[in-house]
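1. Sequence first, predicted coordinates after that:
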Amino acid sequence: MQEPDALAKTNRINLLFDFYEPLLTEKQRTFLKYYFHDDYTLGEIAAEFEVSRQAVYEHIKRAESVLESYEHKLRLLARHEAAADLLSRLDAVAESLAGQDDVVCELRTISRRLKEIDGA
C-alpha cells in the first residue's frame, strides 16, 4: 500500500473507531488503539500480549471489518462528514454576505448551534 493510501486508511479507521468503539470487543479496541493510535507494529503488539503476529493481524483485520460493517449499516461517519461539509458551506456563505450584518449574524448563530448539536 502506498503512503497516501495508508494514511487515508489510518485516518478512516481512527474516525470509525471514534464512532463505534463501544461496539467492539475489549481485545479489538486494545489492538486497534495500539496499532492505529499508538503506531505499534504487529510484532510489538504480539510481544506485549504474548500472542503471534498472525493473531494480532487477524484481530485487527476483523475489527476493521466490523467497523466498516457498522458504518455501512449506521452511516454515522458519512452523516458527520456531510454535516461538516454543509456547515463549512454555510460559513462560506455568511462570509460572502459582507455588509448584511443581520443576515450574517443569523447565519453564524445557526452554524454555531448546529456545531454544538454535532459536538464539533
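-> Nice, I can see it. Numbering: from 1, shown residues only.
2. C-alpha only now, for contacts and for neighbours.
-> Will do.
3. Secondary structure element for the residue nearest in space to the middle of the chain, which one?
-> In the chain, the residue lying closest to the centroid (C-alpha atoms, centre = their mean) is residue 15, at 1.1 Å. Assigned by DSSP states H and E, residue 15 belongs to helix 3-20.
4. Any buried residues in that helix, and which?
-> Within helix 3-20, the residues that qualify as buried are 10, 12-14, 16-17, 19-20, counting by 16 or more other C-alpha atoms under 10 Å.
5. quick one, what contacts residue 29?
-> residue 21 (C-alpha atoms under 8 Å, 6 or more residues apart in numbering).
6. got another, please set it beside the one above:
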Amino acid sequence: MIEDIVKKTLLFDFYGQLLTDKQRDIMEMYYTDDLSLSEISEQIGISRQGVYDTLKRAEATLIEYESRLGLVDKFLQHKSILSEIKSMLDEILNVDGIDVNEIKEMIKSIKNYIEKLE
C-alpha cells in the first residue's frame, strides 16, 4: 500500500505538470494534502464519484506516461547505482591495509556502475 502511494507520488512529481489543472489539483489534494474524496468534493464542488473518477483517470494517465517514457524507473535505477557506488567508495576509504589490487577491482566496478548511468 505504502509502496503504491510512493510510486504514485513519484509519478506525480515527474509527470504532474502534464495533467489537466483539475486532475493536478485533485491529485495534489489527495496525495499531498491527504484530503479524503469527500473533503475534495466539498472544496471543488463536484460529487465524490466525480473526484474518484478524475483521480483514477489522472493516475492512469501518469502510468501511461511512465510506460512510454520510463523516467521514474530510470531515476530509481540511477539512485540505486549511486547508492552502490557510495557504499563502495566508503569501503575503500574506511578499510586499513587494503590491497592495491582490491582497490583497482573496486574502481573498475565503480566505473562499470557509472557507465550504466550514461
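-> Received the coordinates, thanks. Being a predicted model, the structure only gives us computed values, none of them experimental.
7. Overlay the chains and give the TM-score.
-> Once superposed, the chains reach a TM-score of 0.78 (TM-score structural alignment, normalised by the length of structure 2), with 99 aligned residues with a C-alpha RMSD of 1.8 Å.
8. circling back: next, the contact list for the residue nearest to the centre of structure 1, please.
-> By C-alpha under 8 Å, 6+ apart, the neighbours of residue 15 of structure 1 are residue 77.
9. Under the alignment, what does it map to in structure 2?
-> Counting by TM-score structural alignment, residue 15 of structure 1 corresponds to residue 10 in structure 2.
10. Give me the distance between its match and residue 113 of structure 2.
-> Look at residue 10 of structure 2 and residue 113 of structure 2: by C-alpha to C-alpha, to the nearest Å, they are 24 Å apart.
11. cool, and residue 82 of structure 2?
-> Distance from residue 82 of structure 2 to residue 113 of structure 2, counting by C-alpha to C-alpha: 8 Å.
12. on that earlier part again, out of the buried residues of helix 3-20 of structure 1, who's nearest residue 41 of structure 1?
-> residue 10 (13.5 Å; C-alpha to C-alpha).
13. Compute the distance between the closest one and residue 101 of structure 1, please.
-> Computed as C-alpha to C-alpha, the residue 10 of structure 1 to residue 101 of structure 1 distance reads 42 Å.
14. and the residue in structure 1 sticking out farthest from the centre, helix, strand or coil?
-> Of all residues in structure 1, residue 99 has its C-alpha farthest from the mean position, at 37.3 Å, by C-alpha atoms, centre = their mean. For residue 99 of structure 1, the assignment made with DSSP: H, G, I helix; E, B strand; the rest coil gives coil.
15. Helices of structure 1, start to end?
-> 3-20, 26-32, 42-49, 53-74, 76-96, 101-118 (DSSP state H).
16. Same question for the third one: list its buried residues.
-> Applying a neighbour-count criterion of 16+ other C-alpha under 10 Å, one finds 42, 45-46 buried in helix 42-49 of structure 1.
17. with structure 2 superposed, average distance for it?
-> Following superposition, helix 42-49 of structure 1 is found to deviate from structure 2 by 0.6 Å on average (mean C-alpha distance after the TM-score superposition for structure 1).
18. That helix maps to which residues in structure 2?
-> Helix 42-49 of structure 1 covers residues 37-44 of structure 2 once aligned (TM-score structural alignment).
19. Tell me which residues are up against that stretch.
-> Contacts for stretch 37-44 of structure 2 (C-alpha under 8 Å, 6+ apart): 26, 29-30, 47-48, 50-52.
20. Where neighbours are concerned, which of these has the most?
-> The most neighbours of any of the contacts of stretch 37-44 of structure 2, using other C-alpha atoms under 10 Å, belong to residue 51, which has 25 neighbours.
21. pretty sure it is touching residue 26, no?
-> Yes. Here residue 51 of structure 2 reaches residue 26: they are 7.1 Å apart, a contact under C-alpha atoms under 8 Å.
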